[in-house]
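Trainee: just to be clear, the model below is a prediction. Sequence and coordinates:
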Amino acid sequence: MRSAMTDVSRDEYMAVAASREIRDGDTAFIGTGLPMVAAYLAKATHAPRVNLVFESGIIDPQPVDLATGVGDYRLVHGSTKVAGTFYALSLLQQAKVDIGFLGTAEIDPYGNLNSTVIGPYDRPRVRLPGSGGANDIASMAKRFVVIARLDRKRFVEKVQYLTTPGFLTGPGAREAAGLPGAGPVRVISDRAILGFDPASRRMRVERLYPGATLAEVQEHIAFPIDAAPTLEIEPEPDLHLLRLLRDVIDPDGVYVGRDER
């Protein structure tokens, strides 16, 4: 246990903010890392009836230890079903997933994601892991959340490859493409919580972490970004949430607690 409970890391702010995006009773499609921590935190606090779905096909586990991947055998403990990837992705196609969480190498102002290549597709400088289930989640989950640290190389004017659709080119584009999901609702970063303007569908700053400024956020984003009409300050996580994160969910600091404060 850390001695300074109120010394909150950026990872902890991100985990708490992401957990709040989960509503009680949601079916949530969860990946490795901070999304897993956020899901466990939500289930332990305000959303005890959340149904967790992992791409490996493990459904609603009750793990006693933090898993290191979606196929980790520790996720099987207490699960209601172990069915495989085909079944997990079929839940998206049946519109049974309320929320999904995604990471990305690049994201543009409309929430489009690239996790495929950096550079030309045929001769890329970097070949990334690809979509996996990300396109399925973004296209068919009722809403999705992106978790990404601010970086000008990540928050770009145009993604080099469209792996995963956000709002595509702007208002009405998702609907015209026939995508049933509502699209991205939030981007949880290490300095601020970003959302999307309901009219323009462009990304905007909605809440700043304590000590962060709008100018600092803009410095780490390669495209112009506005603030929401009411720009709020994210509250510091209370001691109960911090104890859950540090002593119960991730006591070894696998995913939270090792970054700068």
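Mentor: That came in fine, so what should we check first?

Trainee: every contact and neighbour count from this point should use C-alpha atoms.
Mentor: Noted.

Trainee: which ones are touching Ile147?
Mentor: Met14, Ala18, Leu34, Pro35, Phe101, Leu102, Gly103, Thr104, Val187, Ile188, Ser189 (C-alpha atoms under 8 Å, 6 or more residues apart in numbering).

Trainee: skipping adjacent residues, who's closest to it in space?
Mentor: Using C-alpha to C-alpha, 6 or more residues apart in numbering and skipping the chain neighbours, the partner closest in space to Ile147 is Ile188 (4.8 Å).

Trainee: tell me how many other residues surround that neighbour.
Mentor: Here the number of neighbours of Ile188 (other C-alpha atoms under 10 Å) works out to 25.

Trainee: how much space between it and Tyr13?
Mentor: To Tyr13, Ile188 is 9 Å away according to C-alpha to C-alpha, to the nearest Å.

Trainee: quick one: the strands in the stretch 101-250 of the chain?
Mentor: Assigned by DSSP state E, counting those that start in this stretch, the strands in the stretch 101-250 of the chain fall at 106-107, 113-114, 117-118, 126-127, 143-147, 184-188, 192-196, 203-208, 226-233.

Trainee: tell me which of these is the most buried.
Mentor: Compared across the strands of the stretch 101-250 of the chain, strand 113-114 shows the largest average neighbour count, a mean of 28 (mean count of other C-alpha atoms under 10 Å).

Trainee: alongside the first one, take a look at this:
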Amino acid sequence: MAKYSEDFTPQEMIVVAGSRTLIDNKVVFAGTGLPMVAITLAQLTHGPGIVPVFEAGAVGPELSRGLPLSVGGSRTTYKANYLLGLNSAFELTQRGFCDFGFIGGAEIDPYGNLNSTMMGSFPDGYQKPKTRLPGSGGASDMACSCERTIIIMVHEPRRFNEKIDYITSPGYLDGSPNARWRAGMAGQGPYRVITTKAIMGFDDETKRMKLIATLPGETVKSVQEATGFELIIPDDVYAFEPPTVEEIRLIREVIDPKGYFVRKKIKE
């Protein structure tokens, strides 16, 4: 029986939750930072056959030379199946060969639409927002074309809003039947939202966000209070198991020993 750790950070909890969500022998489009750590942890535990894809073009590399510091780092290319550049990586998603994509954003709505472009834009419009954010990078392409997406976010009310200022990476749009198909998107849409407090999914019919599991130290009430809209609360919400001692050891000693990503403080 696995021994659970009593010493872990919010970042480590997100990494473990992301890792356990992944399935062996699937192709996973990896974003910079925590997603890379989660993918590597999954490969070292239950998913040795996971094939990572990096935005700069590396497909199926071994990450045994150390954690890449970016999606274009040379470590992403070590023993890769092939390396043909950014266009080729995204073509892979458009042809339906990426099972999961890890993405994030500053703001999310009940249908999994993400904003990473601007905040507080009204009444001045797009040209003069209150806060200008980094933008999409490859996240919008991943949200449109990867078969499913896994979203990683800090959980607080100002980030979870009924209506967001800008849709950078589309989720289920307005939640209407076949909305993504009508918009010309190939992927099925968001699969999970993993935060510092909970794991959420989406209702099959309404496409609204629903609570699946509370992370250690959280309750259904505390998660809802930190969410700026009403979550669907099924009867089978469960308490997510804490990280194991071995998972924490792998993160700290093998995957990210210098703490480039995991020991960074998550900005609230």
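Mentor: All right, it came through fine. Keep in mind that what you see is a predicted model, and the values were worked out from it rather than measured.

Trainee: distance to Pro171 of structure 1 for the strands of the stretch 101-250 of structure 1 - can I get that in a markdown table?
Mentor: A markdown table is the format used below for the strands of the stretch 101-250 of structure 1 (distance: least, C-alpha to C-alpha, whole Å):
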| stretch | distance to Pro171 of structure 1 |
| --- | --- |
| strand 106-107 | 17 |
| strand 113-114 | 17 |
| strand 117-118 | 26 |
| strand 126-127 | 31 |
| strand 143-147 | 16 |
| strand 184-188 | 13 |
| strand 192-196 | 11 |
| strand 203-208 | 12 |
| strand 226-233 | 17 |
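
Trainee: Glu260 of structure 1 is nearest to which of the ones you listed?
Mentor: Glu260 of structure 1 lies closest to strand 192-196 among the strands of the stretch 101-250 of structure 1, at 15.1 Å (C-alpha to C-alpha).

Trainee: remind me what the closest one packs against, helices and strands.
Mentor: Here strand 192-196 of structure 1 touches strand 184-188, strand 203-208, going by 3 or more C-alpha pairs under 8 Å, 6 or more residues apart in numbering; DSSP states H and E.

Trainee: let me know which of the ones you listed is the nearest to Glu216 of structure 1.
Mentor: Nearest of those to Glu216 of structure 1, taken as C-alpha to C-alpha: strand 203-208 at 10.1 Å.

Trainee: which stretch of structure 2 lines up against that closest one?
Mentor: Mapped onto structure 2 using TM-score structural alignment, strand 203-208 of structure 1 spans residues 209-214.

Trainee: same deal with stretch 179-188 of structure 1?
Mentor: Taking TM-score structural alignment, stretch 179-188 of structure 1 hits residues 185-194 over in structure 2.

Trainee: stretch 155-165 of structure 1 now?
Mentor: Aligning stretch 155-165 of structure 1 against structure 2 (TM-score structural alignment) gives residues 160-170.

Trainee: ends of the matching stretch, what's the gap?
Mentor: In stretch 160-170 of structure 2, first residue to last residue: 15 Å (C-alpha to C-alpha).

Trainee: buried residues, that stretch. List them.
Mentor: Neighbour counts over stretch 160-170 of structure 2 (16 or more other C-alpha atoms under 10 Å) mark Phe160, Asn161, Ile164, Asp165, Tyr166, Ile167, Thr168, Ser169, Pro170 as buried.
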